[in-house]
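Engineer: just need the structure, nothing else, for what follows:
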Amino acid sequence: MTAVHESVLDAIGGTPLFRLARLGAGIAAPVYAKAEFLNIGGSVKDRAALSMILAAERDGLLEPGGTIVEATSGNTGIGLAIVGRQRGYRVIAGVSDRSAPEKSDILRAYGAEVVLATTAVPREDPAHLFNVARRLAEEVPGAWLANQYDNLANPDAHVRTTGPEIWEQTGGRVTHFVAGVGTGGTVTGTGGYLKQASGGAVTVVGADPESSSYGGGDGSPWFVESIGHFLHPGTIEDRRPQAYRSEVVDSFERIPDRESLLTARRLAREEGILAGPSSGTAVAAALRVARRLGPDDLVVVLLPDSGRSYLSKVHSDTWMREWGFLEEPGETAVRAALEAADPLVAVPADATVGEAVEALRAAPGGVAPVALARAARPFGVSATELMGSVSREALTAALAEGAAKPDDPLGALVGPALPTVGVGQSVAEARAALAGRAAGGGHPAVLVLVDGRVAGVLSGEAFAD
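Structural biologist: Have a look, this model is predicted:
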């Protein structure tokens, strides 16, 4: 019989498991996906949102007619908007400017007010998303900051609902649970419950972006939203969320962006599951785990959200090509030019003018990207951490004219960032990027992206007929 609910809030939870028969073909251990995108708001965060609001009401932190404020990559804000508006609250969502634009549109559709802010600055910076949200909560009368990262009602939602559901759905046969780690609430609550229910027999695996510091990466940016732990080089104190208990996670699988994004696309094409990129990370990790297991094991992987929020990103061929994640057969011209190019030279943002001139002696075309110090390593810097470009010609002229000295900081002489082209794009697109689309366009070179990171610098000569 089809369920009948008195409110959409009653439809939060109770999501099904789907066996990944095609992606898991040839693997002895069965892999089942927990379809959290079937929650009413389209993500696992509906559970945490309901739990946090009910707890705040019980504790007297959220009173009738009050305002809910939260910093979010999108999904928690959507859950808070649905639950909050149903219960008569105003909702203000501070959203990361790196989040897919669809999420802000969805938030507004549910009646939330959206404030965009950056996360690409040190945590202590007043402009950081978390500080913007905290400031709003202090300034708005009757406001309550949900603070999903440190709110223990977040993992408690999964102790009470997600964990017991998986245990019951598998008849207690689950041996491995795989989930991404963002706030840590889902993996802590669900994993903790499954460990307790199984007497410690269930293994909990964190699926993490390769550069996330949770699993041992350097904390530099990645392209999968809503999971991982980013660490800006300028951050003074690296705080882990209180909702995350590291002792629950037995091990991590570190998944590169390309593997995550292509796995998310495979889920749609092969399993009929339109899920987001973090689901790709989790499934890629689950398949790795399952390949090491036998037929008596059973893997459950949690799919956090719907791919409908990422149609402009991971599920867009254009976006995937522009960032160098997708290469169609036959479209190899930019790839060929990259392979024939000189090695990439990147100049750290904290270099002196003299150091930059020396580095530029080996730079293709005498021009190089300027990157945060952490990212200035040979053959690959994070495209999201580029600060601009610098040319040997400009620096030499500044030194000759006395406008700069060798020991001066480079910062004042950094020019605009070079345009980018994905390794899977065509020569025509590369030429268009070189020509420039803005008034007075024309650039000395383009940066070539492979898997979202700069892999080379190419001048117009590389694309000459």
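Engineer: alpha carbons only for contacts and neighbour counts from here, please
Structural biologist: OK.
Engineer: where along the stretch 1-150 of the chain do the helices fall?
Structural biologist: Along the stretch 1-150 of the chain, counting by DSSP state H, counting those that start in this stretch, helices occupy 45-58, 75-86, 101-109, 129-139.
Engineer: which one of these lies nearest to residue 425?
Structural biologist: Smallest distance to residue 425 across these (Cα to Cα): 23.3 Å, for helix 101-109.
Engineer: how about CSV for the helices of the stretch 1-150 of the chain, with distance to residue 64 added?
Structural biologist: Compiled in CSV, the helices of the stretch 1-150 of the chain are given as follows (distance: least, Cα to Cα, whole Å):
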stretch, distance to residue 64
helix 45-58, 9
helix 75-86, 11
helix 101-109, 21
helix 129-139, 16
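Engineer: deepest-packed of those, please.
Structural biologist: With neighbours defined as mean count of other Cα atoms under 10 Å, the helices of the stretch 1-150 of the chain peak in mean count at helix 75-86, which reaches a mean of 26.
Engineer: neighbouring contacts of that one?
Structural biologist: 9, 41-43, 45-50, 53, 68, 70-71, 90-91, 93, 103, 106-107, 110-112, 148, 305 (Cα atoms under 8 Å, 6 or more residues apart in numbering).
Engineer: let's go with 6 Å and repeat that
Structural biologist: 41, 45-46, 49, 91, 93, 107, 112 (Cα atoms under 6 Å, 6 or more residues apart in numbering).
Engineer: before we compare anything, build this one as well:
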Amino acid sequence: MYYKNILEVIGNTPLVKINKLNPNPKVVMLAKLEFMNPGGSIKDRIGLPLIERAEKMGRLKKGGTIVEPTSGNTGVGLAMVAAVRGYKTVFVMPDKMSEEKRNLLRAYGSKVVVTPTAVSPEDERSYYRVSDKIASENSNSYKPDQYSNPANPETHYRTTGLEIWEQTEGKITHVVIGMGTGGTISGVGKYLKKKNPKIKIIGVDPVGSGYDHYYRTGKMPKLFKTYKVEGIGEDFLPETMDFSVVDDVVVISDKESFLIARQLAGKEGILAGGSSGLALAAARKVIRKLKTGLMVVILPDSGKNYLSKFYNDDWMRDFGFLDEKNETIKKLLNKKLHFITVQSAATPAEAVKLMRQYQISQLPVVENKKVVGTLTESILIKSLYGNSKIPVSVAEIMDRDFISLPETASETQLAQALKEKEMVIITDKQGKPLDVLTRIDFLSNFSV
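Structural biologist: Now for the predicted structure:
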């Protein structure tokens, strides 16, 4: 069996059980991995329907140009269609989107125009208005406009909603979906409500977007706050957003979104984007309140487009998303292979031999399996050279004033300790020594 082209591969993405990050094992939590689509996101689904609608209406002709405002993923979906059907593409993106996304679109042969993020939709510099201008100034060009095109929610009604219903054998009780254009939640919600009106449709909105305010008041807020999560939330109400199928809206911050996405990779082996972290963070809040059920959370795209952003520790620190107080030193211990010690009764020469053998410059000194001191190169030099009396044992020269920290200590605590001592003894919860960390171990944790 083979497919005639890449577009036939789109859809039928798998449901995968969330285990470690599900805080309520009484309720099954399943993640729909939309990054398994060939272009890497849920937006692959709407690319072909948007273009087929234009072709049927006579709006897009052979050799024409597709112009679209996008956070990146819809652009990829359209770019794949353009490659197969022979169209040109121009995509307009806000400047907060990752460089990986821009380069990805260029890899498909698309032209990318970057616009300011922190402007209103009506501003001439917004990616909505710039795309309008480009489309109007170029003959034989067409703007599908995912924000108003009915093919957007219709696609999710026909495919995504249907798949979820069939994959769960109709047992689904809750679905959690991030709200961007509104196409996914509107289409999926409409289909599932038709199948079973009792199914709860939960929308997720980032802090700074206007959807939650609109859901609760019927009006968009007058003031908006910029946020870092990409491809989600809005500062206006798209025609493709249907709140009649939404049962509740949960608001999630940038920090929550990014930290949960990172945990998803580290604990479940699923590398997903920030909007996936946002959806999963909301799902975790909702599922805690349930007694029974089966929840599906949609993960829209892959984390590969965000390696330079929230998967990068320096980027996270720059924006204050990594709470250093919660960053323990455990990850530094994983890099150490051996806990090398020297007995207090050993000679200095034996200590030097150990240092040479393992290419280390510090040693914990133990006696009866307990750390009683530390030994460094500087101590050995001072003791062995220039002194009339050569020490017989390590115990005579070791530094008894050492510092120990539990493995749960923060990086900040370690940094403070290493300002005073060249090495710090790390212990487990029971006080048993596990390892030593040196200044170079700590500094190696930072990219220079």
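Engineer: any idea what the TM-score is?
Structural biologist: Here the TM-score for the pair of chains, by TM-score structural alignment, normalised by the length of structure 2, is 0.70; 324 aligned residues with a Cα RMSD of 1.9 Å.
Engineer: about what we covered before: tell me the one of the contacts of helix 75-86 of structure 1 nearest residue 190 of structure 1?
Structural biologist: Residue 190 of structure 1 lies nearest to residue 45 out of these, by Cα to Cα, at 13.0 Å.
Engineer: what's the closest non-adjacent residue to the counterpart of that closest one in structure 2?
Structural biologist: Under the alignment (TM-score structural alignment), residue 45 of structure 1 pairs with residue 43 in structure 2. Closest residue to residue 43 of structure 2 apart from its sequence neighbours, by Cα to Cα, 6 or more residues apart in numbering: residue 74 at 4.9 Å.
Engineer: starting at the chain centroid, how far to stretch 197-204 of structure 2?
Structural biologist: 24 Å (Cα atoms, centre = their mean, to the nearest Å).
Engineer: what about the equivalent of the residue nearest to residue 43 of structure 2 over in structure 1, distance to residue 146 of structure 1?
Structural biologist: Using TM-score structural alignment, the partner of residue 74 of structure 2 in structure 1 is residue 76. For residue 76 of structure 1, the distance to residue 146 of structure 1 equals 10 Å [Cα to Cα, to the nearest Å].
Engineer: what sits in contact with each of the two?
Structural biologist: Counting by Cα under 6 Å, 6+ apart, nothing touches both residue 76 of structure 1 and residue 146.
Engineer: from residue 268 of structure 1, how far out is the counterpart of residue 286 of structure 2 in structure 1?
Structural biologist: Counting by TM-score structural alignment, residue 286 of structure 2 corresponds to residue 289 in structure 1. Relative to residue 268 of structure 1, residue 289 of structure 1 is positioned 21 Å away (Cα to Cα).
Engineer: when these two are compared, which one has more neighbours?
Structural biologist: Counted by other Cα atoms under 10 Å, residue 289 of structure 1 and residue 268 do not tie: residue 289 has more neighbours, with 18 against 15.
Engineer: what's the closest non-adjacent residue to the aligned partner of residue 102 of structure 1 in structure 2?
Structural biologist: Alignment note: residue 102 of structure 1 maps to residue 100 in structure 2; criterion TM-score structural alignment. Distances taken as Cα to Cα, 6+ apart place residue 305 nearest to residue 100 of structure 2, at 5.3 Å, with adjacent residues excluded.
Engineer: my read is that residue 207 of structure 2 contacts residue 253, right?
Structural biologist: Yes: here residue 207 of structure 2 reaches residue 253: they are 5.1 Å apart, a contact under Cα atoms under 6 Å.
Engineer: so the two - more neighbours on which side?
Structural biologist: Legend: neighbour count by other Cα under 10 Å for residue 207 of structure 2 and residue 253, higher for residue 207 (20 against 16).
Engineer: show me what that one lines up with in structure 1.
Structural biologist: By TM-score structural alignment, residue 207 of structure 2 lines up with residue 210.
Engineer: does that match really touch residue 255, like I thought?
Structural biologist: Yes: counting by Cα under 6 Å, residue 255 is a contact partner of residue 210 of structure 1 at 4.9 Å.
Engineer: what's stretch 2-9 of structure 2 aligned against in structure 1?
Structural biologist: The alignment of stretch 2-9 of structure 2 onto structure 1 (TM-score structural alignment) spans residues 4-11.
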